[in-house]
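**Student:** how does the following fold in three dimensions:
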Amino acid sequence: MSNELPTVALVRLLEGARYEVMPTASVVDAVGEHVPPSVTVTVTAAPGKGLEATLSTATTLARAGWPVVPHLAARMLTGRGELQEVVARLAEAGVTAAFVPGGDADPPAGDYDCALDLLRDLATMEHPFTQVGITGYPESHPTIDDDVTVQAMWDKRAYATHIVSNMTFDAEHLGTWCERVRRRRVELPLLVGVPGPVERTKLLGMATKIGVGESLRFLRKQKSVFARIAAPGFSSDRFVSRVAALSANPALGIAGLHVFTFNQVGVVETWRQGMLARAREERVHPTGRGGHQDG
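**Tutor:** Take a look at the predicted model:
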């Protein structure tokens, strides 16, 4: 990737943005109503719902024509035997990508204590995945030290094709983190996790839909999310524009956007299309003020 103008980078990122959803009862219909089949949909895994909810949602969407990335949370799988069954099921549905986090199950369901354990097993078996994502943490993990998460990226890099960052809000901090990762000679392309323009009340509503125990875990892990998305100074438009400016520097290796929708896919898709239209117009008819303007 060569150096790009920020507006060109913004168009590229928005066109290729993918959406993260939670496997609730209504999400398949919501995706079908609002999300074009050109958009990749990633499906989370949560201990309170079980891996079946993830697999069912992912295979249903895949058979309906969406590019799908199920989250195969290592600590939710019992071991190699179950992993082989899951891989076969996803292959039959035409799924060709997976995201492998460690997961929140405590204690683990079986043999896998971390993502690396699963990735090593996956590498020794036949599977359909041409793309395998691993986690990155520009915003600190709530329970794991930063040095440990960076070391984990190094350990997992040989088994993956890209890194997906957790949700981040500070473009300057993101740039510093990217530089740190590259200094460690982790060269995998990076998809930056960004929050869609979802209202705080809708985030709270989403938390209640995923179950009492899971909601408490969600709120504990994401307590800063509510405050920062709802803060007067935060704008998804402005933040994504700053990510695009960073991505214009090829040394940072920012290859895409991973948008956290909290299942408000209609709101997020309307936002993406609007921002994309403005960015395309700016690319064709520059204002002379240095790039994309906030909407």
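**Student:** drop to CA atoms for contacts and neighbour counts, all remaining ones
**Tutor:** Fine.
**Student:** the stretch 151-295 of the chain: helices as residue ranges?
**Tutor:** 171-183, 200-209, 212-221, 223-230, 236-247, 265-284 (DSSP state H, counting those that start in this stretch).
**Student:** just say which of these is most tucked in.
**Tutor:** helix 236-247 (a mean of 22; mean count of other C-alpha atoms under 10 Å).
**Student:** does that helix pack against any helices or strands, and if so which?
**Tutor:** helix 6-15, helix 171-183, strand 190-195, strand 254-260 (3 or more C-alpha pairs under 8 Å, 6 or more residues apart in numbering; DSSP states H and E).
**Student:** here's the other one to compare against:
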Amino acid sequence: MDDDAVRRMLADFSIEVTPRETAALDEAAALLPPGTRVYVTDLPGVDLARSLDAATRVREHGLRPVVHVAVRSIPDLAALDRTLGAVADAGVEDLLLIAGSRPPAGAFENTLQVLESEVLARRPFASIGVAGHPEGNPGVDEGAVDHALARKDKLARDGGLPLHVVTQFGFAADPVLGWERRMREAGIALPVRVGLPGLTSPARLLRFGLSCGVGPSLAVLRKQTGSVLKLATQVYRPTETLLGLARAVSADPESLISAVHFFPFGAVVPTARWATTGQKDGLGAETA
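**Tutor:** Now for the predicted structure:
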């Protein structure tokens, strides 16, 4: 039963690459099922043209590019129109809108302002992802985060926007499952891709987790990895988190969780190999 539940959870997994990881993308493409969603991240100092070049490469491999757009880096509506036009002209049909960690360059402070804009309404994207934060968003009140997601859900219902949620990565299933139930009880119905870390070192994951505001599940990572020596030598696998999610979703047909999304943190090829092997063989009792 666990293996069947895991296979269903992995049936439509997605993965991230940075515009600088084209060599890894070329190798990973041989492992990924055709049509797999590959999210091209927005990096400081990397311009949109380079991201779109990476997206074109994703598509040439028979995969589906999803381009990140960090709205705080866009100064005004005219620049937003140019950005979305360039994305569409590159043949990209899918977006992930994030606020971004940089100070606002101009008019946009959050993704709601873009979602409500006429500029976006003129672009018929097939899907638009927005961020979810099961363990909180650093520096932002939890109530404000929940309210913003409720407004996005209303936009999807009333305006037909093809929205879905991609959550921040975490190291335990329980915080995600609790957050999903709370969102559902609030009337939110957006499908959710749950962020999982890829197969990189626990030390690197701890560093990213602290900087990204991942809270309660960091204790799980520390417990799993143990000593400082293990932190340096192990490779983390999100097996237990994936199993916990798969069991819960299998037992709850009303769950909003539809798939998982991998944040490889540089380990694109090992993560792709592990995810595709998991589909075929199950993940058993493998742990970090």
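**Student:** can you pull the TM-score for these?
**Tutor:** The TM-score (TM-score structural alignment, normalised by the length of structure 2) is 0.81; 265 aligned residues with a C-alpha RMSD of 2.7 Å.
**Student:** about what we covered before: so which of the helices and strands packed on helix 236-247 of structure 1 is nearest Glu214 of structure 1?
**Tutor:** With C-alpha to C-alpha as the measure, strand 254-260 is the member of these nearest Glu214 of structure 1 (17.2 Å).
**Student:** ok so, going back, tell me which of the helices and strands packed on helix 236-247 of structure 1 lies nearest to Leu276 of structure 1.
**Tutor:** Of all these, it is helix 6-15 that lies closest to Leu276 of structure 1, at 6.1 Å by C-alpha to C-alpha.
**Student:** the alignment partner in structure 1 of Thr41 of structure 2: neighbour count?
**Tutor:** Using TM-score structural alignment, the equivalent of Thr41 of structure 2 in structure 1 is Thr44. Thr44 of structure 1 has 23 neighbouring residues, counting by other C-alpha atoms under 10 Å.
**Student:** what's the distance between Thr44 of structure 1 and Val8 of structure 1?
**Tutor:** 30 Å (C-alpha to C-alpha, to the nearest Å).
**Student:** Pro36 of structure 1 now?
**Tutor:** Going from Pro36 of structure 1 to Val8 of structure 1 by C-alpha to C-alpha gives 22 Å.
**Student:** specify the residue positioned farthest from the middle of structure 2.
**Tutor:** Most distant residue from the mean C-alpha position of structure 2: Leu229, 29.7 Å away (C-alpha atoms, centre = their mean).
**Student:** just the element for that residue, please.
**Tutor:** Assigned by DSSP states H and E, Leu229 of structure 2 belongs to helix 228-233.
**Student:** list the buried ones in that helix?
**Tutor:** The neighbour-count check on helix 228-233 of structure 2 (16 or more other C-alpha atoms under 10 Å) flags Leu231 as buried.
**Student:** structure 1: matching residues for that one?
**Tutor:** So helix 228-233 of structure 2 is aligned with nothing, judged by TM-score structural alignment.
**Student:** packing partners of that helix?
**Tutor:** helix 202-212.
**Student:** just give me the neighbour total for the aligned partner of Asp141 of structure 2 in structure 1.
**Tutor:** Under the alignment (TM-score structural alignment), Asp141 of structure 2 pairs with Asp145 of structure 1. For Asp145 of structure 1, the count of nearby residues is 10 (other C-alpha under 10 Å).
**Student:** do the one 4 residues further on as well
**Tutor:** Residues lying near Thr149 of structure 1 (other C-alpha under 10 Å) number 17.
**Student:** and it, how close does it get to Gly233 of structure 1?
**Tutor:** 29 Å.
**Student:** what of Ala58 of structure 1?
**Tutor:** Computed as C-alpha to C-alpha, the Ala58 of structure 1 to Gly233 of structure 1 distance reads 35 Å.
**Student:** the two: which is more packed in?
**Tutor:** Set Ala58 of structure 1 next to Gly233 and count neighbours by other C-alpha under 10 Å: Ala58 wins out with 27 against 8.
**Student:** how about the more buried one, what does it touch?
**Tutor:** Residues near Ala58 of structure 1 by C-alpha atoms under 8 Å, 6 or more residues apart in numbering: 42-43, 68-70.
**Student:** aligned to it, what sits in structure 2?
**Tutor:** Ala58 of structure 1 maps onto Ala55 in structure 2, by TM-score structural alignment.
**Student:** who touches the residue positioned nearest the centre of structure 2 in this structure?
**Tutor:** Central residue of structure 2 (C-alpha atoms, centre = their mean): Val166, 4.2 Å from the mean position. Contacts of Val166 of structure 2 were listed using C-alpha under 8 Å, 6+ apart, and they are 129-132, 192-195, 261.
**Student:** against Thr24 of structure 1, how distant is the nearest residue to Gly65 of structure 1 once chain neighbours are set aside?
**Tutor:** Computed as C-alpha to C-alpha, 6 or more residues apart in numbering, the closest residue to Gly65 of structure 1 that is not its neighbour in sequence is Pro37, at 6.2 Å. The gap separating Pro37 of structure 1 from Thr24 of structure 1 is 19 Å, by C-alpha to C-alpha.
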